[in-house]
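Novice: Fold the following.
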Amino acid sequence: MRTVLLGAAGTGTAFALASRIRAVWGADVRIVAVDINPAELVTTSLLADSFVQVPLVNDPAYEKCIRELIEAEQVNTFIPILNDEHVVAVNLLSDPALAKLDVWSSELYARCTDKRVADDWLSEIGVPTPMKPDLTEASRGGEWFVKPVNGVGSRGARRISAEELHGYDQATRETLIVQEVCKEPEVTVDSFHDDRTGASFVYCRERLETKAGVCTKARVFFDPELATIAKKIARGLRQRGTLCFQVMKGLKGWVVTDLNLRSGAGTAITCSAGFDVLAAAFACRAGEDYTKFLSPIAAGEEFIVTRQYAEFVMQHRT
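Specialist: Next up, the predicted model:
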């Protein structure tokens, strides 16, 4: 039996993955989920066969716990979600004793969790990114967009005036990436790629409405230019499975504003439109046929998908 260890189970990303694995493979796959919160605060625990509350991922005790779970639960697949989990994943990949463990990561994945490294790498492989000004020049005038080098999601990402930027000391500036202010639409690209065969499927999600950082209405479509960008990224990463990245319009057209080394919570939107890139990713890594989950979007075809909240009773005490 295949046993999956799923990181950061409290995230929407993990819930989406667990939902599709459970829906397609049922009891044929065991899911071991971990999170820093207790089970009653983690909805994914309802879908898991086993749930373990673990230390913070940047605590050395986290990796020790993960290694113990791999052995105790006979795990053969580890799916990291958080950036720091990819750092732990690299340690597992370099351990000869875990040679048979399928880890959804790589050394390059881990390096690209640093947004500055990712931005430089994308530029090296010919993928357009937002224009980055000279910091001295940027502080003289205009409006810019800043985000933390090691930020997660949209935390700390915001517009900033030149005057405010000028007031930062050098140490603070080093923690930030300063870029041009890009224009809408904001689109997330769900990219499936099988490095062993070269097969690629690309689906675009335009954010039509966002609440509390979560996309609640989206347009799913295909764009050939974004598909070309997705394939460049996939080949550069030697991607096997599904990840997503965000794009907006810069001065010269589409630019990649953020690269995620995983699928996203919003990837479930693409799945609901009939393009199950999450099940396809699992099938690809497991050596199974993934083509039944995927098909191209025809030119001019689009889907409007809305999201509603669902409630789960996690605990009842009397």
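Novice: CA atoms for contacts and neighbours, from now on please.
Specialist: Will do.
Novice: Now do the helices in the stretch 51-200 of the chain.
Specialist: Across the stretch 51-200 of the chain, reading from the start of the chain, the helices by DSSP state H, counting those that start in this stretch fall at 60-72, 83-93, 107-111, 115-124, 135-138, 162-166, 170-174.
Novice: run this one through as well so I can compare:
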Amino acid sequence: MNVLILSAAAKVLLVQAFQAAARPLGGQVIAADIARDNAALFAADQALILPRSDDPGFAGALADACARHGVGLIVPTRDGELAVLAAARERLHAQGVTVLVPSQDALALCRDKRRFAQVCHGLGLATPRTFAPGEAPDRYPVFVRPVDGAGGRGARRVDGPADLPAGEDHLVQAFDDGPEFTIDVLMSLDGAPLQALARRRLLVHGGEATKSRTEDIPALADQALKLCAALGLVGHNVVQAFHDAAGTRFIEVNPRFGGASNLSIQAGLASPERILQMARGRTAEAARPRPIAYGLTMLRYAQDRIVTDAELAAL
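Specialist: Sure, this is the predicted structure:
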């Protein structure tokens, strides 16, 4: 079974993790992007240039690429491509391709921050205090985010009413400066909760953790599994939350691998290996909990990949 990783960009570690899982099965990892000058394309077994996901020809080009290269599993990595893939999921499934994307309804719940908060409250899970549209916060600072969006775009701290945006297209919540965690959550391909691992975000740049540590917090992992099951998610997901002695406050869920998910993969969650097992029908084997190494700290650093004009042209 060959694996296609979309929007591969600089996600070399994710490519390598899937290579380690696919090669013992005789499979290869194909990395795709819209431009040749992306490091992950040179780390993969094969590289593809595909249209942008908002191009009308994207779905057809993707289906053709899967047929041409024997792809059995598609791994999206960018929020902007998820809805297009959800719409094309049945078409791809008909040609034997598994797409790691939930239903369009599940994606809509993840994108709409107000509906997401309502789901949390319906499950008895807490979020930072959320103000109703038009409700004046009784104290500052508050935290403001677009209601519809992903990846932290447009999120910011607001220190007074003069800077508070008008209208209902922003979610206003109490500012929370508690310890922030990402929980990597593995679900089955039909939405059953399997295993989760919490990692504390020690240092964050550009919305991604550059220092992170795995921690043994069963209650946090269990709540994240419950939330992802209620949302109808599949495969690997990243849940953002604050957690301290006062409890857990959920922020959002991204239904895809995260930028620092390599830490949880290496700590024992082994999502690529288990996802390939499920895609091959070995769900019972994939569902068995894996031993987790707690107290591992990830220290991220940059590495250069130097390529020639000929190598770029060869893609």
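Novice: tally of neighbours for the residue lying closest to residue 39 of structure 1 once chain neighbours are set aside?
Specialist: The shortest distance from residue 39 of structure 1 to any residue that is not its chain neighbour, by C-alpha to C-alpha, 6 or more residues apart in numbering, is 5.8 Å, and that residue is residue 45. If you count neighbours by other C-alpha atoms under 10 Å, residue 45 of structure 1 ends up with 24.
Novice: before we move on, back to that, check the helices of the stretch 51-200 of structure 1 for me and report the most buried one.
Specialist: For the helices of the stretch 51-200 of structure 1, the stretch with the most neighbours on average is helix 83-93, a mean of 20; neighbours defined as mean count of other C-alpha atoms under 10 Å.
Novice: what helices or strands is that one leaning on?
Specialist: Contact analysis of helix 83-93 of structure 1 by 3 or more C-alpha pairs under 8 Å, 6 or more residues apart in numbering; DSSP states H and E lists strand 102-103, helix 107-111 as its packing neighbours.
Novice: elements contacting the longest one?
Specialist: For helix 107-111 of structure 1, the contact count by 3+ C-alpha pairs under 8 Å, 6+ apart identifies helix 83-93 as packing neighbours.
Novice: The first one now?
Specialist: Strand 102-103 of structure 1 is packed against strand 77-79, helix 83-93, with contacts defined by 3+ C-alpha pairs under 8 Å, 6+ apart.
Novice: Relative to residue 14 of structure 1, which of the helices of the stretch 51-200 of structure 1 is closest?
Specialist: Distances from residue 14 of structure 1 to each of the helices of the stretch 51-200 of structure 1 were compared by C-alpha to C-alpha, and the smallest falls on helix 83-93, at 12.8 Å.
Novice: What residues in structure 2 pair up with stretch 19-26 of structure 1?
Specialist: Under TM-score structural alignment, the match for stretch 19-26 of structure 1 in structure 2 covers residues 16-23.
Novice: ok, so what distance separates the residue sitting furthest away from the middle of structure 2 from residue 141 of structure 2?
Specialist: Taking C-alpha atoms, centre = their mean as the measure, the residue most remote from the mean C-alpha position of structure 2 is residue 162, 34.4 Å away. Computed with C-alpha to C-alpha, to the nearest Å, the distance linking residue 162 of structure 2 and residue 141 of structure 2 is 12 Å.
Novice: how long is stretch 61-75 of structure 2 from one end to the other?
Specialist: Across stretch 61-75 of structure 2, first to last residue, C-alpha to C-alpha, it's 16 Å.
Novice: That one corresponds to what range in structure 1?
Specialist: Residues 65-79 of structure 1 are where stretch 61-75 of structure 2 lands when matched by TM-score structural alignment.
Novice: Now do the matching stretch: distance to the chain's middle.
Specialist: On the basis of C-alpha atoms, centre = their mean, to the nearest Å, stretch 65-79 of structure 1 sits 21 Å off its chain's mean C-alpha point.
Novice: what do you get for stretch 99-111 of structure 1?
Specialist: Per C-alpha atoms, centre = their mean, the centroid offset for stretch 99-111 of structure 1 relative to its chain is 14 Å.
Novice: Let me see the contact set for the alignment partner in structure 1 of the residue farthest from the centre of structure 2.
Specialist: With TM-score structural alignment defining the correspondence, residue 162 of structure 2 maps onto residue 164 in structure 1. Shown here is residue 164 of structure 1, whose contacts under the criterion C-alpha atoms under 8 Å, 6 or more residues apart in numbering are residue 139.
Novice: now residue 222 of structure 2
Specialist: In this structure, residue 222 of structure 2 makes contact with residue 196, judged by C-alpha under 8 Å, 6+ apart.
Novice: Can you lay out the helices and strands packed on strand 102-103 of structure 1 as CSV showing distance to residue 185 of structure 1?
Specialist: Supplementary listing: those in CSV, determined by distance: least, C-alpha to C-alpha, whole Å:
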stretch, distance to residue 185 of structure 1
strand 77-79, 31
helix 83-93, 26
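Novice: Out of those, which is closest to residue 306 of structure 1?
Specialist: Within those, the stretch nearest residue 306 of structure 1 is strand 77-79; the backing value is 27.3 Å (C-alpha to C-alpha).
Novice: contact partners of the closest one?
Specialist: By C-alpha under 8 Å, 6+ apart, the list of residues contacting strand 77-79 of structure 1 reads 2-7, 89, 101-105.
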